[in-house]
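Engineer: sequence-free structure coming up:
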């Protein structure tokens, strides 16, 4: 065994060069063992727009934990990495850089601009890979993909053409969400609604040929420049006489019809609404029903165009002010009601989204959504963790609208459609028409999420029947945050069902968002973002991963905390120091030469049995993706059972030079080896470093087998006996603490046991009690010869007593016992109330009910013992 472990845990030293060693050894690649069950994960591709943030760190940590455990369990694992071109966001970043140099993309032209964008991609892809390496993620880089690479472009083109030929993709003029800053269409889920200060503007529209006026209220008065009708409800008696007549559009002096339509809510406002078919989706539908013209009064940048009369050239918000001013001056403005209302903003640029009439490409969602919904009722259903997100998914699919997939960008998958220069005929195919010179290709690109929706299978080589596609698709688990269920998860599901006849993954683990210590979402505007690389520099990557894993409950947000990061580092330092103790006390022994014989101490049998419980629980919790709970199980086993109790207890036998302590030394190494393997998926670097010192000829812990429960070591009797010993020692410590008596001071200790068998266990292991309690004398009996005045602590099987003389007054002890009595009375009442609840008794598992009954008996025994002590003390004080 290599015993050289540095005196102090230094994460920088531990991590230095380790990742490259793993890559050089090729331990992250699939085994491709045909006998092994495949297990695959595709990484949610980060955008090549900048550095990774803490949310990315959390996401890849969870995936790495899953894939590392499965690899150790013997699966043929593939974790496929990749990155997303992120059309709108990346193009905006590159254009911003160009503007700093005084250049626009139009100055460069499309080809030169794309060259610049590919340079950006390579720059930030390199940064992302470096950060992945810092995080220690065990991906197979030989299979890395990019959403704009040649293979994925082929997949995207085939998907588009297939959907078009099935009638599921169409092109038409509709109202879409328009980002005037990025000057591109957006899908509904790329629009973020937030409360903004606004107003209701009440405007009078004169009825032509009469003295009547119709009062209209709007939040966007600049759009009235494109009004083509006023609508009222056909059953609204107030306006029956006006249906079919005309109103005068203020400022524009254009006559527009008054129409009747069920869309109008008679109870809202005045019951009359303006209809602007080119600037409102509902008005667009009303306009179609009444064959109204569509007057678009805006340019793509949000400024008023030549159809906007006197306001041409003004920005839309500048025009709003001018329109309101003119309405007031000309007597049309009735009133202005200040209000806060929900306004859509571009998820990418932050600009206020404009409902805009535009010719775009769409996907017809109804049949695709229906298939995805039906699939959730089959054996091929995607299982969500936690399950409530299945409802989130279904609700969105049941209410989904057609998806606008064209984007007015240069960076992305250019739409595979051509228009004949003379006839206008549309040609859609994976390759250009033969007489390409006579055709003009659609300049638009596809929504980034269109290519991302193909990610689980396009990365495996689809549409080609590759070996990876045949072996590793469908993938097993997707890990992602809840905020992109609509953007990405749902789209992958319906696209995969459409093109592969299978769901793209079996499980979806949904995690939350990382917030700051005050619970706020991290953002640039708040300046509260945390760079994971800075955290790693201070605490080490294993501490960051432990924090992210241990704070992980499926679907829940977590708060970043420097205190928790410090605690994570302390935990690793505890493991490091415990490992140094083991290495210094086991000689040349390693995991290949351990010898666990039959001459085991109670502590030996106990720790081996506790290890099996830990292996069972951690494995079970990992299977349920309950990593936070798994972390807590590991923490208590390592810190409490192994470090605080077992290591201390081994000092008895290890310091006895006359005894053969081979088994104890072997168990120290064996248990250390086993919990390092359990910990490895969470803390890969420090576990590898320590494991290399005890592994003998093993290559890497990455390929070590994952622990499994060994039935031969399960020993409930030894666990019970050790738990009794620990309870007694803790009782002594409690008394010493309450009496302010340090461990260094010897004190007589009396242990009154309830049963003779308990006394035999205590007596057989009195060396442990003496080591941890430092008694001047120790008496263990069912009827110990105690002084009249004692301080006591009662457990369910024994009472621990220490002489009162010189420690505390009888009055103080009676007060303390009364507090304990009141606490036990409440516990007894709680259990009795629970057991009296028929609903609990009938529905809870029998084991749970029986456990509550046992608790009640224990509390009553403890209460009886405390009351007896109080009676005895009271008599002594008389």
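Structural biologist: Everything's here; your move. This one's a predicted model, so the numbers in the text were calculated from it and none came from an experiment. Residues are numbered from 1 along each chain as shown.
Engineer: From now on I want contacts and neighbour counts done on CA atoms only, so please keep to that.
Structural biologist: Fine.
Engineer: Mind checking what secondary structure residue 418 has?
Structural biologist: strand (DSSP: H, G, I helix; E, B strand; the rest coil).
Engineer: Excluding chain neighbours, what is closest to it?
Structural biologist: Leaving aside its sequence neighbours, residue 418 sits nearest to residue 441 (Cα to Cα, 6 or more residues apart in numbering; 4.2 Å).
Engineer: Please list all residues in contact with the one you found.
Structural biologist: 415-419 (Cα atoms under 8 Å, 6 or more residues apart in numbering).
Engineer: Ranking by neighbours, what's the top pick from those?
Structural biologist: Within the contacts of residue 441, residue 415 tops the neighbour count with 24 neighbours, counted by other Cα atoms under 10 Å.
Engineer: The residue lying closest to that residue once chain neighbours are set aside - how many residues pack around it?
Structural biologist: What sits nearest to residue 415 in space, not counting adjacent residues and going by Cα to Cα, 6+ apart, is residue 445, at 5.2 Å. Taking other Cα under 10 Å as the neighbour definition, residue 445 ends up with a count of 19.
Engineer: what sits against residue 445?
Structural biologist: 406-415.
Engineer: Same check on residue 575?
Structural biologist: Here residue 575 is in contact with 638-639, 643 (criterion: Cα under 8 Å, 6+ apart).
Engineer: mind putting those residues in CSV, secondary structure included?
Structural biologist: As requested, the contacts of residue 575 are arranged in CSV below (three-state DSSP):
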residue, secondary structure
638, helix
639, helix
643, helix
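Engineer: Put this next to the first one:
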């Protein structure tokens, strides 16, 4: 019998044809019903070369969530978006055109950013489609579209009217490279080598001195008090005394405070505005007068005296030299210091008093904690990231940014009295270039206004993604059907930003949580275990890998590489090795394509045994798919198909399937079982490797797409796993014996079949050519 499948190997080039058919047949089109499964898909950000291989693996698995849900009978809404707001494109545009944002006309700079994003976005869409992602590309959204930005502004206006937004001048995290305030959530911490400088501070009207250690001696000019721990007996006699700050000769008072640690440095601490967040808290608590020592340009201000204009690091070096020259230097220790770093520019931040808009969040922490407890996290361990972050929040969210490419804050100020005015929601406003839509000031009746030039923190946009995709305030009927979303899939590094801010904003606007499940993936690492990123130069471009090996090979590697939620290493050789399993699946399918598909047959003990093991596979896969942990079905399917179905069962029934020395009924039992097993394996594997399963399914079983099939359920067959070990060990024994005797696998041999395997005797005899 000639096999229906003539090709000897799976050709990844076929994936392009299959993609075209899916697109033409619109098999993933969404029509809202009463019950829908909405995926709040993360909109990827195109900056530089879009995506690395770890991100591609992430989105492959998000698609597995969608395909799993469809085959579970759910009506899946899988929107696709592109995140186009924020700092990365500004930096990319500056570098590409060798310009500076603030030295370029704003409109011109924005156009250059859009052009850059268009080019990068096009490549990103190609990668996503090549991966077989079954989202709604025909209607994909952009976060910089007028429609999206209008929603961001509308939600801000609503919260403004509710009194949730306010303007305040406070110490803020400042990224002087990008020239903007950043939120705590946009900061990472690194242990960086630095100098701990021990300085001599004179006690006024005495010849005594105390030693104070600091990593920020350049902030001596901003020192406003000295603190020691109240339990530190070394300084008891100096409490309340005036202390003279070296270099500046300013007098400050020595006070006690529990935050001073006796074991750090000398135990005495200078409190400056602002070395760190502890300084910020102390200045508020002790009502100290702040001194702005570092300006918006990241350089020392005039209060620094002769150090004015120097960058903090330069000032630090110079002031250490002067301390030593003037006899104020005790010693220097080289230490590793936990330093706050801007996630975007990768440089240490400064804390500078700035006037910014804040969204209230402190009062909502308990409510968000309760909502977080209601959400099922996959895996559950990553819920703790959210809870830890909620515990650390101690200020409201600064939402204004001093950048260009972002959603503008929709506020105009009265030119006469400075009263802020927000317009009615419903359209996209650009106050920096548009006339105020309000005719008269509500406070002084003036008719002249000045538009706000600042933009929102990009998370103000991203945090309304579930509202945008559900057409919040645009289509009430659609919104009711698809909101709240079912699941939020994302990486673990943005739990404290995207996930948290979405919870906060959606609760403020709708009074409920935006989704019931959160799926959190680990980092893609390089071969050395370092986090993969474009900035480090260790990122692998996924497109050449996909074009060379095929999306299914890539996707199967992604699923089978490591248990969900953990970091994973990316290695092209490992990805290529995944192709071996697809080759095995192809070979099995090609062999079975020689036999007709029949609906029933008389089952022998061998058939019942493999169907029992198949039922166990179904149960195992269901467990993995229910948890969105694709590692479980990927490993289980590979193990079953390769090491049980192909290696043992097919070999046992091959002669029977051909009808050699078996009855027609026995032959049909084998053929029925072979096809039932393969068709089930294809269905189980379809969410992970959609292309090869589609191709084989259509050749062997149906003209309809496998992705419209319902996933198989367990039949709760009689458990026969106890016999599996006996069968596999007996087969291995025969193979080894033939090898030891220098026989081929086809040669006859005399080996007694154990009594436990008596029901399988006929198949085993034909398989091994056993003689009595």
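Structural biologist: Looks like it came in fine. The model shown is predicted, which means the values in this text are computed figures rather than measured ones.
Engineer: re the thing from before, in the second structure, what sits opposite the residue nearest to residue 415 of the first structure in the alignment?
Structural biologist: In the second structure, residue 445 of the first structure lines up with residue 455, judged by TM-score structural alignment.
Engineer: what does residue 202 of the first structure give?
Structural biologist: So residue 202 of the first structure corresponds to residue 198, using TM-score structural alignment.
Engineer: Could you tell me whether that match really is in a strand?
Structural biologist: Yes: counting by three-state DSSP, residue 198 of the second structure is found in a strand.
Engineer: how near is the residue nearest to it when sequence neighbours are not counted to residue 63 of the second structure?
Structural biologist: Excluding its sequence neighbours, the residue lying closest to residue 198 of the second structure (Cα to Cα, 6+ apart) is residue 213, at 4.2 Å. Residue 213 of the second structure sits 54 Å away from residue 63 of the second structure, going by Cα to Cα, to the nearest Å.
Engineer: Go through the first structure and flag its longest helix.
Structural biologist: helix 846-876 (DSSP state H).
Engineer: matching residues in the second structure for it?
Structural biologist: Taking TM-score structural alignment, helix 846-876 of the first structure hits no residues over in the second structure.
Engineer: how much distance is there from that helix to the middle of the chain?
Structural biologist: How far helix 846-876 of the first structure lies from its chain's middle: 44 Å, per Cα atoms, centre = their mean, to the nearest Å.
Engineer: Okay, helices next: where are they in the stretch 151-300 of the first structure?
Structural biologist: For the stretch 151-300 of the first structure, the helices defined by DSSP state H, counting those that start in this stretch cover 281-289.
Engineer: The closest residue to residue 244 of the first structure other than its chain neighbours: what's it in contact with?
Structural biologist: In space, residue 244 of the first structure comes closest to residue 258 once its chain neighbours are excluded; the distance is 5.5 Å by Cα to Cα, 6+ apart. Contacts for residue 258 of the first structure (Cα under 8 Å, 6+ apart) come out as 229-232, 242-247.
Engineer: Counterpart of residue 222 of the second structure over in the first structure?
Structural biologist: Checking TM-score structural alignment: residue 222 of the second structure goes with residue 226.
Engineer: Any idea how many residues pack against the residue nearest to that match when sequence neighbours are not counted?
Structural biologist: Sequence neighbours aside, residue 295 is the residue nearest to residue 226 of the first structure in space, at 5.1 Å (criterion: Cα to Cα, 6+ apart). Look at residue 295 of the first structure: counted by other Cα under 10 Å, it has 18 neighbours.
Engineer: Please apply the same query to residue 366 of the second structure.
Structural biologist: Using other Cα under 10 Å: residue 366 of the second structure sits among 12 other residues.
Engineer: Now do the same for it: its match in the first structure.
Structural biologist: So, by TM-score structural alignment, residue 366 of the second structure is matched to residue 370.
Engineer: For that match, give its distance to residue 451 of the first structure.
Structural biologist: Distance from residue 370 of the first structure to residue 451 of the first structure, by Cα to Cα: 21 Å.
Engineer: In contact with the counterpart of residue 652 of the first structure in the second structure: list those residues for me.
Structural biologist: Under the alignment (TM-score structural alignment), residue 652 of the first structure pairs with residue 655 of the second structure. Neighbouring residues of residue 655 of the second structure by Cα under 8 Å, 6+ apart: 661, 766-767.
Engineer: I'd like these as a markdown table, with neighbour count, distance to residue 482 of the second structure and secondary structure appended.
Structural biologist: As requested, the contacts of residue 655 of the second structure are exported to a markdown table (neighbours: other Cα atoms under 10 Å; distance: Cα to Cα, whole Å; DSSP: H, G, I helix; E, B strand; the rest coil):
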| residue | neighbour count | distance to residue 482 of the second structure | secondary structure |
| --- | --- | --- | --- |
| 661 | 12 | 59 | coil |
| 766 | 21 | 58 | helix |
| 767 | 21 | 55 | helix |
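Engineer: Run through the strands of the stretch 451-600 of the first structure in chain order.
Structural biologist: 475-481, 505-511, 514-515, 558-559 (DSSP state E, counting those that start in this stretch).
Engineer: Apologies, that question was intended for the stretch 301-450 of the first structure.
Structural biologist: 333-346, 354-363, 383-385, 403-404, 406-407, 417-420, 426-428, 439-441, 445-446.
Engineer: Repeat that for the stretch 751-878 of the first structure.
Structural biologist: 775-781, 790-794, 798-803.
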